[in-house]
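> could you look at this predicted model? Sequence included:
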Amino acid sequence: MVSTVSEGVKVSVETFYQPDYSNPLAGEFMFAYRITIENNNSFPIKLLRRHWHIFDSNGTYREVEGEGVVGVQPGLQPGERYQYVSGCNLRTEMGKMHGTYQMENQHSKETFEVAIPVFEMMVPFKMN
C-alpha cells in the first residue's frame, strides 16, 4: 500500500492483479485498486473530480478525467474515511498510475487539489 497526505487529505492505494479478467496472450492485463480517502481537516469536503495519468511499461500513456469516482461525488466530514474499488486495464504486465482529486471545502466552497500517490500495477510472476 502507498499513501500520501496533501491539503489535509490522506489518500492510500492498494492494487490487485485480476487474472480472471486478464488475457496475457492477447496483451490484456486487468488490475483492481482500492482507494481510501481520509479527511483530516477541520471542515467537511466533497470530491468533485478525478484526473488520472496511466503508464504502461511499453511507454503508452493515457489520461482519464471526469466527475467523481465510481459514479459518486462523496462527501467526508472531518475524521471520516471513504473507500472505493475501481479498475484499470494495461497492455503490458506492469504499469503505474497517479493523479489528483479536485475537492471542495463544504464551508467556504473553495476548491483544492489533492494528490493521489504513484502506485504500481504488476502481475505477480513479474515480482520474482
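Cool, the structure landed. Numbers count the residues shown, from 1 in each chain.
> C-alpha from now on. contacts and neighbour counts both.
Fine.
> give the contact list for residue 66.
49-51 (C-alpha atoms under 8 Å, 6 or more residues apart in numbering).
> what about 6 Å?
Applying C-alpha atoms under 6 Å, 6 or more residues apart in numbering to residue 66 gives the contacts 49-50.
> what strand or helix carries it?
strand 61-67 (DSSP states H and E).
> hold the first one in mind and look at this next one:
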Amino acid sequence: MVQQVTEGVSITVETFYQPEQSNPLNSDYLFAYRITIENFSSVPVKLLRRHWHIIDSNGNHRQVEGEGVVGAQPILESGEAYQYVSAASLRSDMGKMYGDYQMENLYNKKLFSVTIPEFELVAPFKMN
C-alpha cells in the first residue's frame, strides 16, 4: 500500500492480482487497485479528471485520461473520503502505475493537481 498527500488531499492505493481473469499463456495479466481519496483540507473539493501512466516490465507505456473515476466525479467535504476499485491489464507479470487527478476547490473554483503515487503491480508468483 502506498500513500501521498497533495494540498491536503490524500491518495492511498492497494493492489490485487486477479489470477482468475488473467491468462499468462497469452501475456495477459489483470490487476485490480483500490483507491481511497481523503480530503484533509478545510474546503470541499471535486474530482474532475484522471490521468494515468501504465507501464509494464516489457517497456510498454500507455496513458489513460478521462473525466472522473469509474463514472463519477465525487465531491468530498472536509474530512470525507471516497473509495473506488478499478483495474488495469498488463502484457507482463510486473509493472507500475502513477498519475494525477485534476481537482477543483469548490470555494474559490481554482483547479489543482493531486498526485497519485507510483505503485507496483506484481503477480504473487514473481515474489518467490
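Received the coordinates, thanks. The structure displayed is predicted, hence computed values, not measured ones.
> now the TM-score, please.
Superposed pair, TM-score by TM-score structural alignment, normalised by the length of the first structure: 0.99. Supporting alignment: 128 aligned residues with a C-alpha RMSD of 0.4 Å.
> on that earlier part again, and the strand holding residue 66 of the first structure, how far out from the chain middle?
With C-alpha atoms, centre = their mean, to the nearest Å as the basis, strand 61-67 of the first structure stands 11 Å off its chain's centre.
> show me what the next helix-or-strand element following it is packed up against.
Downstream of strand 61-67 of the first structure, the first helix or strand assigned by DSSP H and E is strand 75-76. Contact partners of strand 75-76 of the first structure among helices and strands, from 3 or more C-alpha pairs under 6 Å, 6 or more residues apart in numbering; DSSP states H and E: strand 45-56.
> and the strand it packs on, what does it pack onto?
Partner elements for strand 45-56 of the first structure (3+ C-alpha pairs under 6 Å, 6+ apart): strand 61-67, strand 75-76, strand 94-105.
> who are the packing partners of the last one?
Same thing as strand 94-105 of the first structure. Secondary-structure packing of strand 94-105 of the first structure (3+ C-alpha pairs under 6 Å, 6+ apart): strand 45-56, strand 111-122.
> closest to residue 9 of the first structure out of those strands?
Nearest to residue 9 of the first structure among those is strand 111-122 (6.8 Å), distances taken as C-alpha to C-alpha.
> which elements pack onto the closest one?
strand 94-105.
> tell me the average deviation of the strand it packs on from the second structure after fitting.
Compared with the second structure after the fit, strand 94-105 of the first structure shows a mean deviation of 0.2 Å (mean C-alpha distance after the TM-score superposition for the first structure).
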